[in-house]
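K.L.:
Kindly return the folded structure for what I paste below:
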Amino acid sequence: MLTRGAPSRDVLLGDVLIRDVEVEGAGRVDVRIAAGRVAEIGRRLAGPCDLDLDVDLDVDGRGGALLPGLHDHHVHLLATAAQAASVRVGPADVHDRDGFVEALRAGPPGEWVRAVGYHQNVAGDLDRWALDAYAPDRPVRVQHRSGELWVWNSAALRAAGLEGDGRFWREDERLRGFTPPVRLDLEGVGRRAAALGVTGFTNADPHPADGLAATLAALPQRVQIMGIDAPLKILLDDTTLPTPDELAARLTAARPGPVAVHCVTRVQLLVTLLALDAAGPATGDRIEHGSVIPAETIPWLRRLGVTVVTQPHFPAERGREYAADVDAGDRDHLYRCRSLAEAGVPVAAGTDAPFGTHDPWAVMRAAAGRADGEALGRRRALDLFTGEPGRPGRPRTVRAGVRADLCLLHVPLREALGELSGETVRAAFAGGVPITSA
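P.N.:
Down below sits the predicted model:
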């Protein structure tokens, strides 16, 4: 039970005593938090009943594991927050053309429909005329599961004063001013993530919207934003791929800061590695996704010291589509984990929500349960989400002096690893402040 101790004017917000928890390397101990950091770890630490010390919060850990708070190293927070106002039309949500049409036509006529998660396996390739046949009486916009393509019907184009076939490839920034505001459920995003032990995010949008930092400050978690206080994100497309020299020039212009290069094909990875060789690596450089990593590039990645932030759950979530869409020569190289870790390449994970599950524990289970030779041990799978925000492949530990971003479990670590489930999470603390409890 979480119980408040006697307040004192000398106690800083977030002063917490967590009793009887399992901390790796220390056993069953008490942990004191002060000024947002772990101040002391030991047995039978002084508490609120002692005359010389008061705390704001006294927590009985009941022998549960106290872990570093989970950090989602690659997520799209505004898109995730917009899901509450969106219609899900992915293969897991609607199974055929009839289900897709029914989903688009639901709701009052005339109102905009924002549909997300679409894959062509549901009802084929889309353009404005295909959408007109399915939902002609209201503005409709459908986002592909990749997040890279929007398709609008004629009603939506007329409402916005736009023309063309309704297909917009990576034009989110241009389209923002043409659509009605979407209700953002940031409170729900923060609450659900906290319940899973998530105390931090790295927002991975390539072009942060104006005021994004202020908007995301509403979340109780610590948030880093690519291009602001996290590595600059560089998007690559095979159709407009720069030469290695051109990309190296972009990397050099970004130095001394690190970069996060979006690599979802073999050729994108090769161009990136050549450019990193030419420009020279920087501490904190990242490969985002690493969807296809040929075995011969693994020593190259290790030499450069670049971190791969991947999505090991995608082969499980998208297995049927990958079997049809991915070149046979690339299927053995998808979303590597174990081979990278064993070679000494730093590896971490992000959910890529809303384009994948928002649950990091589901990602861990997927990473540990792979049957393609890339499965990680369960302890290593947990570390995919315990890395430092600026160095995702470097796992954090609970020790004196570190920021008190913490995840308290109902059970000891050994039992938690057996389950790898968010159901084992009891409470989360961000900078020493409890953001959820159970």
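K.L.:
going forward, measure contacts and count neighbours with C-alpha atoms only.
P.N.:
OK.
K.L.:
so what's His207 up against?
P.N.:
Taking C-alpha atoms under 8 Å, 6 or more residues apart in numbering as the definition of contact, the neighbours of His207 are Glu173, Gly227.
K.L.:
hang on, I meant Leu409
P.N.:
The contact partners of Leu409, by C-alpha under 8 Å, 6+ apart, come to Gly64, Ala65, Leu66, Leu67, Ala416, Thr424, Val425, Arg426, Ala427.
K.L.:
for Glu171, same thing?
P.N.:
Shown in contact with Glu171 (C-alpha under 8 Å, 6+ apart): Leu149.
K.L.:
again, but for Arg114
P.N.:
Ala85, Ser86, Val87, Val140, Arg141, Val142, Gln143.
K.L.:
Would you pull up how far the strand or helix carrying it lies from the middle of the chain?
P.N.:
Of the helices and strands defined by DSSP states H and E, Arg114 is found in strand 113-118. Relative to the chain's own centre, strand 113-118 is displaced by 20 Å; criterion: C-alpha atoms, centre = their mean, to the nearest Å.
K.L.:
Just give me the closest of the contacts of Leu409 to Gly107.
P.N.:
Using C-alpha to C-alpha, the shortest approach to Gly107 within the contacts of Leu409 belongs to Val425, at 36.8 Å.
K.L.:
From Ala368, how far off is the residue nearest to the closest one when sequence neighbours are not counted?
P.N.:
Computed as C-alpha to C-alpha, 6 or more residues apart in numbering, the closest residue to Val425 that is not its neighbour in sequence is Leu409, at 4.4 Å. With distances defined as C-alpha to C-alpha, to the nearest Å, the gap from Leu409 to Ala368 amounts to 20 Å.
K.L.:
what do you get for Arg44?
P.N.:
Shown here: Arg44 relative to Ala368, a distance of 36 Å by C-alpha to C-alpha.
K.L.:
repeat for Gly164
P.N.:
Separation of Gly164 from Ala368 (C-alpha to C-alpha): 46 Å.
K.L.:
So those two - more neighbours on which side?
P.N.:
Neighbour tally, Gly164 and Ala368, criterion other C-alpha atoms under 10 Å: the higher count belongs to Ala368, 23 against 11.
K.L.:
I have a second one here; can you model it like the first so I can compare?
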Amino acid sequence: MLFVNCRVLTMDDQHPVAESVAITGDRITWVGSDRDSEGLVSGANRVINGLGRTLIPGFHDAHIHFLAYAASFQAVDCRPSSVSSILDIKNSIEDRAQSTRSGQWIHAVGYSEFDLLEGRHPTRWELDQAAPDNPVRLIHRSGHACVLNSRALDVVGITNSTPEPPGSTILRDLKTGAPNGMLLEMDDFLEGKIPAPTIQELASDVAEASQALASLGITALQDATPSNSISRWETFVALKSDDALSQRVTFMIGGESTTEFLRSGVGRDSKDMNLRVGAAKLMVTKTSGSLFPDVTAIHETVNKLDNKGFQVAIHAVESEAVSAGAEAIALTRASGSQLRHRLEHCSEMPPVTLEQVVASGAVVVTQPGFVYASGRRYLAETAAANQPWLYRIGGLRKAGTMLAFGSDAPVIDPNPMLGIYSAVSRKSQDGDVVAFDESICLHDALEAYTLGSAFAGRMESHLGAIKPGLLADMVLLDRDVTTIEQAELTEIQVNNTVIGGAMAWDIEDQ
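P.N.:
Next comes the predicted model:
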């Protein structure tokens, strides 16, 4: 395969731009000018004329929850784009209940109380009205909360007397003390209590989700689900074996499963770039009002995982969580560790916290797409004095911190161009500007979604750039991104997506 007449942005500092790229098998074999490519045309099985459009390395989503994203294709859609009130949610769930047998679970996803007419979360009793004969789970847009109806609460065993697991919250009616259906940070508790889909049930959703990602130019992903286990790893193995999932997958390990992975030896030191084990995921939250786990436990856990040879990816949203994670990573570095630990999200970083993150040497994996999707909410709910500290990618970049971008889908749309647009403009989909001083240039935003993500996943010697010898993962966009206005970034479509030298998406075939 040969691409010619392209604006190639290689992400290779030695040769940053080119016009033509040759692929043999699954590898890039040549990068150069159109004039020098003329002798390669006759030997190419396919020549693609880019017509001056931009060719870049494949987008690499460094933080996604892929199976949840795939499951959302069949779930009741309660995103702000589909519902505007609790009544709308009830009507959508009721419609699904009419075609669902009694006792079967109904899954609904994506609601945002901020965008609902009522400005609040639904309750178990409202969901009961929509589907009294079915257990219902309605997942919040953030992925860190959900609402269960009464039937579902019974099935999972939550009653008036159920204690809250550490770091979790069961919201209750103020008068009776009965659970109102709202659960915060309860995924570990619910794991295994709600029937998981079979491989056969997953396969079609996964294939659809994989194709959707390919249409967005995504060639690799890092699954950051905190409950990832050996059994879920085996699910990914099966999906990859069936060719349902075309993207390269790095599988983060849930913190509770590291011992199991060590004992089994599964995925350790894997050279397979199609499916490999990545970092150990550690959740640090403040949802219940205080840091969980506490600072001492965070330091001990990170040190223990580091000693076992695990790269650690620390979920840290609030400034206290970011600070604690940075401290823990800095301690491993002080003891001589060379492991490439990560901080995920880093949503709030006042100046002192940013300095801690930079000093820690952590890779920051963040989601500028959150500014696009939720900028209006951030400005409404964040004190004006704290707004400059939201998603500080500009400050991190200037300080030399390595950035990687992801979507956290299904929390938001996985389209990389939406995140790239907000990274350079700091604008939301509503036009609100959030911390403009934290903007970065287009090249740096593209790099964070390609080479930066490969670096975060310790794969930069295999992918993330258009360079001879690297894997042939690349994306031809529908225009030259270096010559357009910022606003056009959200309109960009993908013409071709190549994964390992094979065409995973071709706009002409659609």
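K.L.:
circling back to that earlier point, return the members of the contacts of Arg114 of the first structure classed as buried.
P.N.:
For the contacts of Arg114 of the first structure, a burial check counting by 16 or more other C-alpha atoms under 10 Å picks out Ser86, Val87, Val140, Arg141, Val142, Gln143.
K.L.:
Aligned to the last one, what sits in the second structure?
P.N.:
Matched by TM-score structural alignment, Gln143 of the first structure corresponds to Ile139 in the second structure.
K.L.:
Tell me which residues touch that match, please.
P.N.:
Ile139 of the second structure makes contacts with His107, Ala108, Val109, Gly110, Tyr111, Ala145, Cys146, Val147, as judged by C-alpha under 8 Å, 6+ apart.
K.L.:
How far does stretch 363-375 of the first structure sit from its chain's centre?
P.N.:
Centroid separation between stretch 363-375 of the first structure and its chain, computed with C-alpha atoms, centre = their mean, is 18 Å.
K.L.:
and what of stretch 306-325 of the first structure?
P.N.:
With C-alpha atoms, centre = their mean as the basis, stretch 306-325 of the first structure stands 14 Å off its chain's centre.
K.L.:
okay, how far is it across it, tip to tip?
P.N.:
Between the start and the finish of stretch 306-325 of the first structure there is a gap of 28 Å, counting by C-alpha to C-alpha.
K.L.:
burial of the closest residue to Thr169 of the second structure other than its chain neighbours, as a residue count?
P.N.:
Leaving aside its chain neighbours, Thr169 of the second structure sits nearest to Leu184 (5.0 Å; criterion: C-alpha to C-alpha, 6+ apart). By other C-alpha under 10 Å, 19 other residues sit near Leu184 of the second structure.
K.L.:
Does Leu184 of the second structure touch His144 like I think?
P.N.:
Yes: Leu184 of the second structure sits in contact with His144 when judged by C-alpha atoms under 8 Å, with a separation of 6.0 Å.
K.L.:
quick one on the thing from earlier: and the next helix or strand along the chain from the strand holding Arg114 of the first structure, how far out from the chain's middle?
P.N.:
On the C-terminal side of strand 113-118 of the first structure, the nearest following helix or strand under DSSP H and E is helix 120-123. Average the C-alpha atoms of helix 120-123 of the first structure, do the same for its chain, and the two points are 26 Å apart (C-alpha atoms, centre = their mean).
K.L.:
Give me the mean deviation of the following helix or strand past helix 120-123 of the first structure from the second structure.
P.N.:
Read in the C-terminal direction, the helix or strand following helix 120-123 of the first structure is helix 128-134, with elements assigned using DSSP H and E. For helix 128-134 of the first structure, the mean distance from the matching residues in the second structure following superposition reads 3.5 Å, by mean C-alpha distance after the TM-score superposition for the first structure.
K.L.:
aligned partner of Pro416 of the second structure in the first structure?
P.N.:
Taking TM-score structural alignment, the alignment pairs Pro416 of the second structure with Pro360 from the first structure.
K.L.:
Which residues does the longest strand seen in the second structure contact?
P.N.:
Longest strand of the second structure, by residue count under DSSP state E: strand 275-284. Judged by C-alpha under 8 Å, 6+ apart, the contacts made with strand 275-284 of the second structure from elsewhere in the structure are 222, 224-226, 237, 240, 248-255, 258, 267-268, 270, 291-293, 298, 305, 310-316, 321, 325, 457.
K.L.:
Among those, which are located in helices?
P.N.:
Helix and strand membership here follows DSSP state H; of the contacts of strand 275-284 of the second structure, those in helices are Val237, Lys240, Thr258, Ile298, Leu305, Ala321, Gly325.
K.L.:
Going by distance to Arg376 of the second structure, which of those wins?
P.N.:
Once C-alpha to C-alpha is applied, the member of these that ends up nearest Arg376 of the second structure is Ala321, at 23.5 Å.
K.L.:
And for the corresponding residue of the first structure for the closest one, the neighbour number?
P.N.:
Matched across to the first structure, Ala321 of the second structure falls on Gln268, judged by TM-score structural alignment. Around Gln268 of the first structure sit 21 other residues, with neighbours defined as other C-alpha under 10 Å.
K.L.:
Next, format the contacts of Leu409 of the first structure as JSON lines and append secondary structure.
P.N.:
Compiled in JSON lines, the contacts of Leu409 of the first structure are given as follows (DSSP: H, G, I helix; E, B strand; the rest coil):
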{"residue": "Gly64", "secondary structure": "coil"}
{"residue": "Ala65", "secondary structure": "strand"}
{"residue": "Leu66", "secondary structure": "strand"}
{"residue": "Leu67", "secondary structure": "strand"}
{"residue": "Ala416", "secondary structure": "helix"}
{"residue": "Thr424", "secondary structure": "helix"}
{"residue": "Val425", "secondary structure": "strand"}
{"residue": "Arg426", "secondary structure": "strand"}
{"residue": "Ala427", "secondary structure": "strand"}
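K.L.:
Most neighbours among those, which one is it?
P.N.:
Of all the contacts of Leu409 of the first structure, the most densely surrounded is Leu66 (30 neighbours; neighbours counted as other C-alpha under 10 Å).
K.L.:
Make CSV out of the buried ones among the contacts of Arg114 of the first structure and add secondary structure and distance to Ser339 of the first structure.
P.N.:
Conversion of those to CSV gives the following (DSSP: H, G, I helix; E, B strand; the rest coil; distance: C-alpha to C-alpha, whole Å):
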residue, secondary structure, distance to Ser339 of the first structure
Ser86, coil, 38
Val87, strand, 38
Val140, strand, 43
Arg141, strand, 40
Val142, strand, 37
Gln143, strand, 33
